[in-house]
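Engineer: Kindly return the folded structure for what I paste below:
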Amino acid sequence: MKLPASTAPSLFDRSALTLRRARAQDEALFLHRAAVDEVQDRLSMVNRTFTAPAIVTPFHQIWQSVLPDANIIPDDETLALTPGTHDLVIHAMALHWANDPVGQLIQCNRALRPDGLMLVVCLGGETLHQLRAALGQAEIAVTGGLSPRIAPMAELRDLGSLLQRAGLALPVADVAALTAEYRDLYHLMRDLRAMGETNVLSDRLRRPTKRQIFDQAQKAYSEHFATPEDRLPATFELICLTGWSPDESQPKPLRPGSAQMRLAEALNTDEGNLPD
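Structural biologist: Prediction:
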């Protein structure tokens, strides 16, 4: 079933994103390889063999040897997934660029068989917080205003709630933070370009940025965040989401009031009133 076209304004320029990704360099895709590690770690804890996996990713070469039998598709606005055909869907390092993240999760859920697993890895809200602060401080100092430079990324709690909105059961959300260190601001920006993770906000500044802003941002970055070795740390927050396609075989929460024992009895302690 094709999802209706969204009438909401697009946060991201997907055409620009495609061009940036086309220039990405394989050796710079360490975040995607970290996502592979996170996925493999979580799959190792699931006592199940998956026979019909699908992987949504902008970089198929990262995943083609991880699950050789997987159907690997790009993270287009409408995903090339057939409803009810997969027992595992992995959405890998792309949800933070989606104009409709809930829609992406709904499409993945529809592609799952009953009791199928969905696993998402994406960037979260603490990603590049040092760069965001330094650039903001510098731009205000130089121009007196701010322009959209770093994409707003969802927090852990918000992303966890998206799983429920998408109709997935037994949702779990957790985080793994990575820190990379750079010689200077320009080294970091070159690395982001090589990752294909530079600014593609629809409302981004379309003219070249003054060198003075970057120089000021370098100074602010160093003053507030530099390590004792005079390196600039950059945080990348990987948020991992898991949810299951609903099925009658899954555990259900007990009905409120159905407990057969008071909590105090179970803990072998006294029950008392809270102070006013």
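
Engineer: contacts, neighbours, all on C-alpha from now
Structural biologist: Fine.

Engineer: Tell me how many other residues surround residue 243.
Structural biologist: Counted by other Cα atoms under 10 Å, the residues lying close to residue 243 total 23.

Engineer: So it, which state does it fall into?
Structural biologist: Secondary structure, DSSP: H, G, I helix; E, B strand; the rest coil: residue 243 is strand.

Engineer: roughly how far apart are it and residue 85?
Structural biologist: 17 Å (Cα to Cα, to the nearest Å).

Engineer: Same question for residue 152.
Structural biologist: 33 Å.

Engineer: try residue 273
Structural biologist: The value you get for residue 273 to residue 85, if Cα to Cα is used, is 53 Å.

Engineer: which of those two has more neighbours?
Structural biologist: A count of neighbours by other Cα under 10 Å puts residue 85 above the other of residue 273 and residue 85, at 17 against 5.

Engineer: That one and residue 108 touch, don't they?
Structural biologist: No: with contact defined as Cα atoms under 8 Å, residue 85 does not reach residue 108; the gap is 10.5 Å.

Engineer: would you list every one of the strands in this structure?
Structural biologist: 53-56, 71-73, 86-92, 112-123, 169-182, 232-244 (DSSP state E).

Engineer: Let's have those in TSV, adding distance to residue 18.
Structural biologist: Formatted as TSV, the strands of the chain follow (distance: least, Cα to Cα, whole Å):
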stretch	distance to residue 18
strand 53-56	15
strand 71-73	14
strand 86-92	16
strand 112-123	17
strand 169-182	25
strand 232-244	21
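
Engineer: And this one, please, so the two structures can be compared:
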Amino acid sequence: MDAQGLFDTALVRRNRLRALVHAPEGSDFLLKLVNAELSERLAAVERRFETAIALHALDDQLAVLLAASGKVERLIRVEQDQRMLDGQSETALATDLELFPIAAEAAGLVVSPLSLHLVNDLPGLLVQIRQALRPDGLLLAAMPGSGTLSELRDALITAETELSGGVSPRVIPFTDVRDCGALLQRAGFALPVVDAETYTVRYDTMFALMRDLRHMGMANPLCARSRKPATRALFVRAAQIYADRYSDPDGRIRASFCVLYLSGWKPHESQQKPLSPGSAKASLAAALGTREHKF
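Structural biologist: Sure, this is the predicted structure:
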């Protein structure tokens, strides 16, 4: 365990391996959805990439989509554990989540679905990715953002406060669009874009949601989590609160997954440059027919 970080990286590995090996069919629905969305976004890029990296995608779904895209000549999978690589060796690497063992300017494209939120030093990893990209190379990624599992967080906090007068962190913190964009800029990416899509999934009970989260490899990996087993009374009360606050007329509960989609380019002289302040020939206010305010 990394005592200095937010996440227990050994537990993250165990959670993800358990999901890969033991999850029932269909429990990877969110990963499939995100992989398909990333593939669609890549299809809109009018470029072919000599070398692409599928980064911590858990299984080969993303690699299959990238290979079928017609955009990639050579594909390398990078995963947290060799067991996630289906026995591949020549075109695959196993490494820690915090490391990106690709040579400088060796990759044209890096695609990462639903893993960057588990990295202790995300700014550092983004810098490593940017360094490994060729000039005008592209990063495409997706990660859960602020608002994800907000209903579950609320129910657990309320129940634990009622029963014990305090709370233990049981749902990891998620970043928002603005902070994510700032991270890309800080890491040196040009033309950064971050947008959010919220997917609402319905369940019979909170316990069904929690089962799916374990099957996704999303069980609580926080270093600050309580080491005392939670009582059944806590989860029963949380399930009642969840149903009271977040159920539809048919009695099923709602769970929100807010996914942030990120893109950024390795700087290159051919890229479009933003206008310097005050250089625009017509103001936005004039175009909209509104009054301009200066600050």
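
Engineer: And the TM-score between these chains?
Structural biologist: Between these two chains, after superposing, the TM-score reads 0.90 (TM-score structural alignment, normalised by the length of structure 1); 267 aligned residues with a Cα RMSD of 2.3 Å.

Engineer: how many neighbours does whatever residue of structure 1 lines up with residue 103 of structure 2 have?
Structural biologist: The alignment partner of residue 103 of structure 2 in structure 1, by TM-score structural alignment, is residue 82. Look at residue 82 of structure 1: counted by other Cα under 10 Å, it has 13 neighbours.

Engineer: show me the contacts for residue 82 of structure 1.
Structural biologist: By Cα atoms under 8 Å, 6 or more residues apart in numbering, the residues touching residue 82 of structure 1 are residue 111.

Engineer: Just list the residues touching the equivalent of residue 235 of structure 1 over in structure 2, thanks.
Structural biologist: Aligned counterpart of residue 235 of structure 1 in structure 2: residue 256 (TM-score structural alignment). Residues near residue 256 of structure 2 by Cα under 8 Å, 6+ apart: 147, 148, 149, 150, 151, 198, 199, 200, 201.

Engineer: and with 6 Å instead?
Structural biologist: Counting by Cα atoms under 6 Å, 6 or more residues apart in numbering, residue 256 of structure 2 makes contact with 148, 149, 199, 200.

Engineer: from these, which is closest to residue 186 of structure 2?
Structural biologist: Among these, residue 148 lies closest to residue 186 of structure 2 (Cα to Cα), at 24.2 Å.

Engineer: Trace residue 123 of structure 1 over to structure 2, please.
Structural biologist: In structure 2, residue 123 of structure 1 lands on residue 144 (TM-score structural alignment).

Engineer: okay, now the closest residue to its match other than its chain neighbours: neighbour count?
Structural biologist: Excluding the flanking residues, the one nearest residue 144 of structure 2 by Cα to Cα, 6 or more residues apart in numbering is residue 259, at 4.5 Å. The local packing of residue 259 of structure 2 (other Cα under 10 Å) involves 24 other residues.

Engineer: how near is residue 259 of structure 2 to residue 128 of structure 2?
Structural biologist: 23 Å.

Engineer: can you give me the helices for structure 1?
Structural biologist: In structure 1, the segments counted as helices under DSSP state H are 14-22, 30-44, 60-63, 101-111, 129-143, 156-165, 185-195, 211-225, 263-266.

Engineer: Pick the most deeply packed of the ones you listed.
Structural biologist: helix 101-111 (a mean of 22; mean count of other Cα atoms under 10 Å).

Engineer: quick one: residue 96 of structure 1 and residue 271 of structure 1, what's the gap?
Structural biologist: Residue 96 of structure 1 is 47 Å from residue 271 of structure 1, where distance means Cα to Cα.

Engineer: Mind checking which of those two has more residues around it?
Structural biologist: Between residue 96 of structure 1 and residue 271, counted using other Cα under 10 Å, residue 96 has the larger neighbour count: 18 against 11.

Engineer: Skip the chain neighbours and tell me the closest residue to the residue most central in space within structure 2.
Structural biologist: Central residue of structure 2 (Cα atoms, centre = their mean): residue 143, 1.4 Å from the mean position. Closest residue in space to residue 143 of structure 2, ignoring its immediate chain neighbours: residue 114 at 4.5 Å, by Cα to Cα, 6+ apart.

Engineer: Now check that neighbour against structure 1: what is it aligned to?
Structural biologist: Alignment note (TM-score structural alignment): residue 114 of structure 2 maps to residue 93 of structure 1.

Engineer: Verify the stated contact: that match with residue 120.
Structural biologist: No: the pair residue 93 of structure 1 / residue 120 is not scored as a contact, 7.7 Å apart, by Cα atoms under 6 Å.

Engineer: Check the contacts of residue 256 of structure 2 and tell me the two furthest apart.
Structural biologist: 149 and 199 (10.6 Å).

Engineer: Which residues does stretch 210-223 of structure 2 contact?
Structural biologist: Contacting residues not belonging to stretch 210-223 of structure 2 are listed as 6, 7, 8, 11, 12, 15, 16, 19, 23 [Cα under 6 Å, 6+ apart].

Engineer: which one in structure 1 is aligned with the fourth one?
Structural biologist: Translated: residue 11 of structure 2. Match for residue 11 of structure 2 (TM-score structural alignment): residue 16.

Engineer: From residue 235 of structure 1, how far out is its match?
Structural biologist: Taken as Cα to Cα, the span from residue 16 of structure 1 to residue 235 of structure 1 is 24 Å.

Engineer: for residue 272 of structure 1, same thing?
Structural biologist: Per Cα to Cα, residue 272 of structure 1 is found 46 Å from residue 235 of structure 1.

Engineer: next one: residue 217 of structure 1
Structural biologist: 16 Å.

Engineer: Then residue 92 of structure 1?
Structural biologist: Distance from residue 92 of structure 1 to residue 235 of structure 1, counting by Cα to Cα: 19 Å.

Engineer: Next: residue 122 of structure 1.
Structural biologist: Using Cα to Cα, residue 122 of structure 1 is found at 14 Å from residue 235 of structure 1.

Engineer: cool, and residue 264 of structure 1?
Structural biologist: Using Cα to Cα, residue 264 of structure 1 is found at 43 Å from residue 235 of structure 1.

Engineer: how about residue 213 of structure 1, what's its partner in structure 2?
Structural biologist: Looks like residue 213 of structure 1 aligns to residue 234 there (TM-score structural alignment).

Engineer: so what's its match up against?
Structural biologist: Taking Cα under 6 Å, 6+ apart, one finds nothing in contact with residue 234 of structure 2.

Engineer: ok, 10 Å please
Structural biologist: Residue 234 of structure 2 makes contacts with 155, 156, 157, 158, 159, 160, 161, 162, 163, 164, as judged by Cα atoms under 10 Å, 6 or more residues apart in numbering.

Engineer: Which residue in structure 1 aligns with the first one?
Structural biologist: Aligning on TM-score structural alignment places residue 155 of structure 2 opposite residue 134 in structure 1.
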